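[1] Provide a 3D model corresponding to the input given below.
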Amino acid sequence: MARIFITGSSDGLGSIVAQRLVARGHSVVLHARNSPRAEDATKACPNAETVVTGDLSSIIDTKKLAEDLNKLGTFDCVIHNAGLFRSPYSETTDGIPPLAAVNTLAPYILTCLVNRPKILVFVSSDMHQSGDGSLEDILWQQRGEKGYDPIKAYRASKVHNVIFAKAFARRWPDVKSNSLDPGWVPTKMGGANASGDTEAAVAIYVMLAEGEEENAQRSGVYYNPGPTEGRAQATTDDEAAQERLLQICAEFTGVQIPI
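    Sure thing, here's the model as predicted:
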């Protein structure tokens, strides 16, 4: 039995995956943004170990969430599932759009501060293929509201998620760190008209979280539904780009990567 933590597991794929992993005998810790959402998470997956709360759009809250998780002990797997899509422009208390905070900074902070697991899973999207891999102004501080485009912001953040998986796979050879594209599935985020296969999406999560199948023994891989190995945007394999993204996140959050 594995012990697994899933961000953004109060609804959508995060909740579905949690339910599936619990049904397979694993111990799952859920995550929700606040207390009302925590109640939703527990109702959907009543047999989970527990639920923790934390607003991932806040650097302070995300750091506190990491502290709370470490008090629970060490996890076998951490799944960075939480994400915003089509999020309109506003500024968090840290002065950046919520999408940049949740999709990019939160997985970085949690990966650095939570007790190191055996397995890391970063949820990306096929939309990253058309995302901006230049790593220029990733937090939209220079472009601001006038230059903000929620779709471009989402695509770029999904590039970052793949880069994180590959960067930590390289830096931490004792950890299996991979990314996945769940496909366009009919969830709250995907919408009722989504044509993707939810079961195919869940299969990738489960395979990587359990880490037992042959495909799950690898690290630094990007997976498509199936699960099959996909070809990520070329930028994500550039070690200089990987280090640059890590440095940007470290400087903005004040969180350094453990050796």
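[2] only C-alpha atoms from now on, for both contacts and neighbour counts.
    Will do.
[3] so who does the closest residue to Asp126 other than its chain neighbours touch?
    Distances taken as CA to CA, 6 or more residues apart in numbering put Asp181 closest to Asp126, at 5.8 Å, once the chain neighbours are dropped. By CA atoms under 8 Å, 6 or more residues apart in numbering, Asp181 lies in contact with Val123, Ser124, Ser125, Asp126, Ala201, Tyr222, Tyr223, Asn224, Pro225.
[4] now the other sequence, so there's something to compare against:
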Amino acid sequence: MSAILVTGSTEGLGRHTAEALLDQGHRVVVHARTTTRLTALQDLLDRGVQAVVGDLADHEQVLDLAHQADELGPFDVVIHNAGVIRGPSVLPVNVVAPYELTARMERPGRLVYLSSDMHYRGRADLAGVDWSGSGQSRSYSDSKLYVTAFAAALARLWPAVLVHAVDPGWVPTRMGGPGATDDLREGHLTQAWLATTDDPHALVSGRYWHHQHTQEPHLAVHDEGFQEELLESLAAHTGVTLAPR
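    As a prediction, this is how the structure comes out:
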């Protein structure tokens, strides 16, 4: 049995991932943006799931969330599922929060970050980036390129941790919308599988996955120069750097 935290798990892919892992017998901790949102998880809470609460767009709440998580940890796996598709919170939620939680929490054995095939449209350019969310300086595609490059950087810098990025596909969640053409079940299976599998193909860190198959990401993802620029920019904004290996 593994201890697994899934962020953004009140609905959609996060909830399906948490429920699948719970059904497999793992100890699961879910995450909600507010205590009110926990009502959507009551059936899972009744089955023994624990919860952490915090708005990933709010820096102080992210700090508290890291503390809450460590109080319930240590975790074998953290799945950074939470995300938003538009608005000024795109960078704080999709990139800054995963970075800061990773840097501040006790290090797990596995880390999974939700990417998107839209990361291929992202720009590997950090000039003038505003991580604070006071304005929308970057697109959703940019944010997914950044978090995918971050995952690749972690795989390089933390060799003892198994790190992956996952494209769940365009699935009919609240974010994806009713017109999404991909399979919702396929959308959550890969991250749940990567959290626990002993398949040798999945035990190679730093890969980019779609429906349990590896794919080549945007060229900038494995550009170490871009990775370092990204890490330095996030460290300067958050005041926390990644601990050495």
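[5] show me what the residue nearest to Asp126 of the first structure aligns to in the second structure.
    Asp181 of the first structure maps onto Asp167 of the second structure when the alignment is built from TM-score structural alignment.
[6] I figured Ala220 of the second structure hits Ala124, correct?
    Yes: here Ala220 of the second structure reaches Ala124: they are 6.4 Å apart, a contact under CA atoms under 8 Å.
[7] between the contacts of Asp181 of the first structure, which is nearest Val51 of the first structure?
    Val51 of the first structure has its nearest neighbour among those in Val123, at 20.0 Å by CA to CA.
[8] and the gap between the alignment partner in the second structure of the closest one and Met1 of the second structure?
    Under the alignment (TM-score structural alignment), Val123 of the first structure pairs with Leu114 in the second structure. Counting by CA to CA, to the nearest Å, the gap from Leu114 of the second structure to Met1 of the second structure is 23 Å.
[9] next one: Leu234 of the second structure
    For Leu234 of the second structure, the distance to Met1 of the second structure - CA to CA - is 34 Å.
[10] mind checking which of the two has more residues around it?
    Neighbour comparison, Leu234 of the second structure and Met1: the larger count goes to Leu234, with 18 against 12 (by other CA atoms under 10 Å).
[11] can you find the partner of the more buried one in the first structure?
    Using TM-score structural alignment, Leu234 of the second structure pairs with Cys249 in the first structure.
[12] element containing that match?
    Using DSSP states H and E, the element containing Cys249 of the first structure is helix 239-253.
[13] mind giving me the packing neighbours of that helix?
    Counting contacts by 3 or more CA pairs under 8 Å, 6 or more residues apart in numbering; DSSP states H and E, helix 239-253 of the first structure is packed against helix 106-113, helix 150-171.
[14] adding mean neighbour count and distance to Asn47 of the first structure as columns, could you present those helices in JSON lines?
    Formatted as JSON lines, these follow (neighbours: other CA atoms under 10 Å; distance: least, CA to CA, whole Å):
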{"stretch": "helix 106-113", "mean neighbour count": "23", "distance to Asn47 of the first structure": "24"}
{"stretch": "helix 150-171", "mean neighbour count": "24", "distance to Asn47 of the first structure": "29"}
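[15] now Glu199 of the first structure: how far from Cys45 of the first structure?
    17 Å.
[16] ok, those two, which is more surrounded?
    Each of Glu199 of the first structure and Cys45 has its neighbours counted (other CA under 10 Å); Cys45 has more, 25 against 14.
[17] what helix or strand is the nearest residue in space to that one that is not next to it in sequence on?
    What sits nearest to Cys45 of the first structure in space, not counting adjacent residues and going by CA to CA, 6+ apart, is Gln19, at 5.6 Å. Element membership for Gln19 of the first structure (DSSP H and E) is helix 12-23.
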